[in-house]
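Chemist: I'll drop the sequence and a predicted model, then ask my questions.
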Amino acid sequence: MARVSTGPQPPDALPGRPRPLGATPGPDGTSFAVWAPGAEAVDLCLFDDRGREERVRLAERTHGVHHGLVPGVGHGRRYGFRAHGRWDPWHGERRNPRKLLLDPYARAVDGRFVLDDAVFGHVRASGDDTLRDERDSAPFVPRSVVVDDPYDWGDDRPPAVPWEETVVYEAHVRGFTMLHPGVPQGLRGSYAGLAHPAAVQHLVDLGVTTVELLPVHEHVSEEHLLAGGRVNYWGYNSVGFFAPHSGYSASGTRGQQVREFRDMVRALHAAGLEVVLDVVYNHTAEASETGPTLLFRGLENAGYYRLRDGRHYTDLTGCGNTVDTTSPAALALVMDSLRYWVEEMHVDGFRFDLVSAIARGPQAFSRASAFLTAVGQDPVLSRAKLVAEPWDLGEGGYQVGAFPPPWAEWNDKYRGTVRDLWRGRSDGVREVAYRLTGSSDVFGGPDDRRPYASVNFVTAHDGFTLRDLVSYDRKHNLANGEDDRDGTDDNRSWNCGVEGPTDDPEVLALRARQSRNLLATLLLSAGTPMITAGDEMGRTQGGNNNAYCQDNEVSWLDWDLDAEQRSLLGFTRLLLRLRREHVVLRQPRFFAGAPLEDGGRKDLAWFRRDGREMDHAAWFDPGLRTLGMLLGGDAMPLRDARGERIVDDSFLLLLNAGAEPVEFTLPGAPWALSGYDVVLDTAAPDVALAYPAGATVPMAGRSLVLLRAS
């Protein structure tokens, strides 16, 4: 046993147990276990309230796990590890006892990550050698925290929203409430703030079903951000796969963040809202070989990361490293983390960032990869909502449509097609039709996947907001400190004639209509819609399409709405109510395009502006910008739990993406027997009209009309 201390000495460690990994409190103290098979020794470092460090050697070792039980250590105690052993970065060995390491299985993390050479200067070259840095990183890195806080979930139950009824709302814990006038100042930006009735009420009134939170795993900021006085606001830079991010806690960081997170989940569940986490298992904050040593690198570098040439990290993520889920220990870590969040924290599912990176075999993406196989057979995870961002930055990483059931996937083909349609750059309407009906060309293969496997979105956290999408032709990212080099240039946006803010009433009216067009298209399409927080209220980021480092008013939701923003909010609520009330607008199966009985309506029919059904020439007309889609609510091949056929209203959706006004002839029998009632018109959102079958409907340029057939 080795100690470094200026205070009271802890007792020697008892043997303890090698499982479970992490810190496990009990009546006799806390058992610590960490996987580091190549380490010669591991020291447990305990910190008192004054920050004094006590070191206890974990003398027991079982199958590569160093472990020991320390009496008298309980809830709230801060700790870390120091690993002794081989230092040979040229061959992937990076153990350095001068570096304090987080516990990969820590349930909470306390303290700040500080920019200092002792953290980032850990590899120093001298001639042909790489010297071990002898500076102590402890003053500059956070500590793990022992958590022993039993939680009474009461009657909490998962809302278990069926996929076909799901509407995802992508939000940031901090940004959602930082400016919310109904949330007390001391709770803003926290889990407790999101759980506040004022915040929850907005979500309920809006009509979404599932809150998808940007990363809440403990994360830190990159070196270049800290050096520039900025932070990683989005949080895609994890160091704690089990720990709720301490920066979002209003109650404390010595384990209180765990209880506060659970309180938030319980409050959202009580309101009928699911909680889905955006999780980042594809890489960590340790970055490339010149990045900081924070946890995995100092314990078992080659056991957690994909390495090439024995030294360099395989970077499939653009962040310097890639977690190697072909390694049993790394795969077990990811699986243990996922189960923990479902079983112990009661979350309802996950959206996986760049998941192709961890769904690879030794090289290529594989549906039979260790990760996808493990998730698919897991009795807990296979029942959770699973959403893939189905690409990474490596060769063969783009895998939209390739994931097996029960996965859903972000469908960027939907995003690109809908943006191109409304900015006037689509190649006809053939692909538009696929996107409106659930993308059967992508998801309708032999796996019996359903339309809801397509997570449809027009905007996301990464890119322009909805308002900026119709206000800017190009990105404006100078505030990020990267000379406007960061962020995509493929925005597929249109500023409606003026770049950025304007007082021109015609431009403002067109932008408002374009916003309604995009929202209506999204929420009236088959599939699972995802709304980005604030789009329903016309939030702007001033043209910044990569606001990942903007923890300020650029990213925070502004709740001080003008008349136009309040109108857009009401319009979004109307769309979500229509979707909720009409199953024909959220089809659980792909359309057949055929009637259930002779002479009846088809479940799906397409029309030209002259009221006739689309023919081959129309489908392949690259200049076509108008389209009618009739959804036959009395022709759906659906039955309820009692076996009775489900019948709904029938709707006719008309789209005119051209710049000029047109007249659209309404089809007659059997599509409508008497006529049509206008449910909404994006060019005249407050006007209600009725038309007989066969009449012509005047449509403004760039507008969408939804009618109910009777």
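Modeler: Nice, thanks for sending it over.
Chemist: drop to CA atoms for contacts and neighbour counts, all remaining ones
Modeler: Fine.
Chemist: now the strands for the stretch 351-500 of the chain?
Modeler: For the stretch 351-500 of the chain, strands defined by DSSP state E, counting those that start in this stretch occupy the ranges 385-388, 408-410, 454-456.
Chemist: So which elements touch the longest one?
Modeler: By that I understand strand 385-388. strand 349-352, strand 408-410 (3 or more Cα pairs under 8 Å, 6 or more residues apart in numbering; DSSP states H and E).
Chemist: Just name the most buried of the ones you listed.
Modeler: Stretch with highest mean neighbour count among the helices and strands packed on strand 385-388: strand 408-410 (a mean of 26; mean count of other Cα atoms under 10 Å).
Chemist: second one coming, line it up with the first:
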Amino acid sequence: MIARAVPASTQFRVRAPRAEGVWLCLFDGNIEERVDMVRDGDDWVADLPVDMVGMSYGYRARGPWAPEQGLWFDPAKLLVDPRAIELDRPFRQDHRLAVHGADTADLVPRAIVQGTLPVVPPAPPLFERGGLIYEVNVKAFTHLHPDIPPARRGTIAALAHPAILAHLRKLRVNAVELMPIIAWIDERHLPPLGLSNAWGYNPVVPMALDPRLCPGGMAELAGTVAALRAEGIGVILDLVFNHTGESDVHGGMLSLRGLDNGAYAHAPDGTLINDTGCGNTLDFGNRAVRELTLDTLRHFVRHAGVDGFRFDLGTVMARSPGFMADAPIFAEIAADPLLRDRVLIAEPWDIGPGGYQLGKFPENWLEWNDCWRDDVRRFWRGDVGTGIGPLATRIAGSADIFGPCTTRPCRSVNFLAAHDGFTLADTLAYERRNNYANGEDNRDGHGENHSWNNGVEGPSTDPMVHERRSAFARAMLGTLFVSTGTIMLTAGDEFGRSQHGNNNAYAQDNPLTWIDWTARDIDLEDHVADLAQWRASHHGARACFPEDGRWLTMDGTPMTTADWDAPGASIIVWRAADGTGFAVDRKGPRVFPLRPEDTILPSRSPN
């Protein structure tokens, strides 16, 4: 069901099961030609006896206008092919998108008819469990990089620049996880505030790359993936299948709403289910939604060679309407020859009923572990009553959530910070969020970040405050790199990136989120590189917690129940086979590696 050109002919096919008629709209500049399509079951088809590669097109559909019955047919609306691969322009917000009878042909992007796309030779993923994932906002990461040519900054191609590759090699990154690169639309409240979406978690159709990030289309993405793979670095795409940018009933008509509104989940009374907080929720009980999802995943594996995918609000994919651990999409991915070996990462929660499902995804999936993040932050903050036990559980692979991982790879993705929430530096500089720039009177974003300011709220020139924050940053990063499981570092946290306390910077496509490469804390960056070297040299990927490890006090004696519960306790663990390991000193604060001869540790500086 996609516009497909073959020699001397082109077929257009689109799903619109409840439409009374569909037009194919062909564009030559601003001149529109409409072609009546013919029903074929739930689809509408137009076969044209000409090769139309490069032609721009869209659809219009007619039928009842009865939103209360889930029928949104409005022939005035130009609709994007839900299976479009390339668009001629970005999406832009406009009130006409939601006005019945208002024509939107000048607003809505047009899809481009594709020829035969090159196929990337099949290859197993480079990334393996236990490795380091580096979360990247493509534009923010490269927009200010002084070594990248200005015309290339902010694009996917910039990730293949030698300066970026050198930085990734320095940190021993095993895979970059690209925040959404699919074409998105701003939330409708942002333009009046002079703001725009900086993260991309508001896509409209799932396969079309955003032309602002990827002006070279699939060839640019495939070339960048190949350049990264040549350095031993895999690519994971962060994809959004939980909702679309058509939003709630007050949102615009851009694609599915005007063609197949049944793709969205509805309550028995006909209202849109909003388990995402974004106004709508895709219905994975609908086979057509699953087919579109599977085809999207295959598309990026087959034509770009990506290692895998991270699924935003991933519980939605297993809802129909409630979460099901044996949801059909899991079995369908597992049975697919092209997808079954890919890296699959769930954000295991949404805001709907029973939406928190950490530890409930299939065994071959990894899961973002917010319990790791929160327990580690609470430990280093020194929360009353937090002994060493919860930290040891997190370091050892969160067996309370995922089960023992001494003989199988741990499924936990451990992270100190992510795109959503405080940066690592802001975790140590702000007790309260500072989101006023978002225009919502500081009501948005997480209210509890388990953060602390070390005596001064916000930036400080006090050397003692700076030293203390630096010590905690190093200790927390050390905790990350010694932990069992996959670890994730958000780009810039390795050198002290700050968002000035904004913990929901989705609407800040400006210097607040653009990484300032000239202001890097090189000492901290070098410390992270040393940690990465240690992790690779002494514990490999740390995908499994070593069975031969022992937990000891700082004087080398086995931990007792009293030691586990004692506030301020410090611990040592090493692998009995070679005597190496690491020490956690809460009073330091510090985390540092051990040599085989370090069987009893006096108080000393990290080696």
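Modeler: Nice, I can see it. As the structure is a prediction and not an experimental result, all values here were calculated from the model.
Chemist: After superposition, what's the TM-score here?
Modeler: Once superposed, the chains reach a TM-score of 0.95 (TM-score structural alignment, normalised by the length of the second structure), with 606 aligned residues with a Cα RMSD of 2.2 Å.
Chemist: how deep is the residue mapped onto residue 376 of the second structure from the first structure tucked in, by neighbour count?
Modeler: Alignment note (TM-score structural alignment): residue 376 of the second structure maps to residue 418 of the first structure. Counted with other Cα atoms under 10 Å, residues neighbouring residue 418 of the first structure total 25.
Chemist: which residues touch residue 418 of the first structure?
Modeler: Going by Cα atoms under 8 Å, 6 or more residues apart in numbering, residue 418 of the first structure touches 432, 435, 458, 518, 521.
Chemist: now it: how far from residue 655 of the first structure?
Modeler: 11 Å (Cα to Cα, to the nearest Å).
Chemist: And residue 555 of the first structure, by the same measure?
Modeler: Separation of residue 555 of the first structure from residue 655 of the first structure (Cα to Cα) stands at 32 Å.
Chemist: Same check on residue 116 of the first structure?
Modeler: 57 Å.
Chemist: can you check residue 282 of the first structure too?
Modeler: According to Cα to Cα, residue 282 of the first structure and residue 655 of the first structure sit 40 Å apart.
Chemist: These two - which one has more neighbours?
Modeler: Comparing residue 282 of the first structure with residue 655 by neighbour count (other Cα under 10 Å), the higher total belongs to residue 282, at 28 against 24.
Chemist: so what corresponds to the more buried one in the second structure?
Modeler: Checking with TM-score structural alignment, residue 282 of the first structure has residue 242 as its match.
Chemist: That match reaches residue 276, doesn't it?
Modeler: Yes - using Cα atoms under 8 Å as the test, residue 242 of the second structure is close enough to residue 276 to be in contact (6.8 Å).
Chemist: what residues are shared contacts of these two?
Modeler: Counting by Cα under 8 Å, 6+ apart, the contacts common to residue 242 of the second structure and residue 276 are 313, 316.
Chemist: What separation do you get for the closest residue to residue 379 of the second structure other than its chain neighbours and residue 375 of the second structure?
Modeler: Leaving out its chain neighbours, the residue that sits closest to residue 379 of the second structure by Cα to Cα, 6 or more residues apart in numbering is residue 386, at 6.2 Å. Distance of residue 386 of the second structure to residue 375 of the second structure, computed by Cα to Cα: 9 Å.
Chemist: hang on, residue 33 of the second structure in a strand?
Modeler: Yes - Residue 33 of the second structure forms part of a strand when assessed by DSSP: H, G, I helix; E, B strand; the rest coil.
Chemist: Please verify my assumption that residue 46 of the second structure contacts residue 13.
Modeler: Yes - taking Cα under 8 Å as the definition, residue 46 of the second structure is a contact partner of residue 13 at 6.6 Å.
Chemist: These two: who's more crowded?
Modeler: residue 13 (22 against 19).
Chemist: Can you classify the more buried one as helix, strand or coil?
Modeler: Residue 13 of the second structure - assigned by three-state DSSP - is strand.
Chemist: ditto for residue 484 of the second structure
Modeler: Look at residue 484 of the second structure: counting by three-state DSSP, its state is coil.
Chemist: Run a quick neighbour tally on the equivalent of residue 12 of the second structure over in the first structure.
Modeler: Alignment note: residue 12 of the second structure maps to residue 32 in the first structure; criterion TM-score structural alignment. By the criterion of other Cα under 10 Å, residue 32 of the first structure has 29 neighbours.
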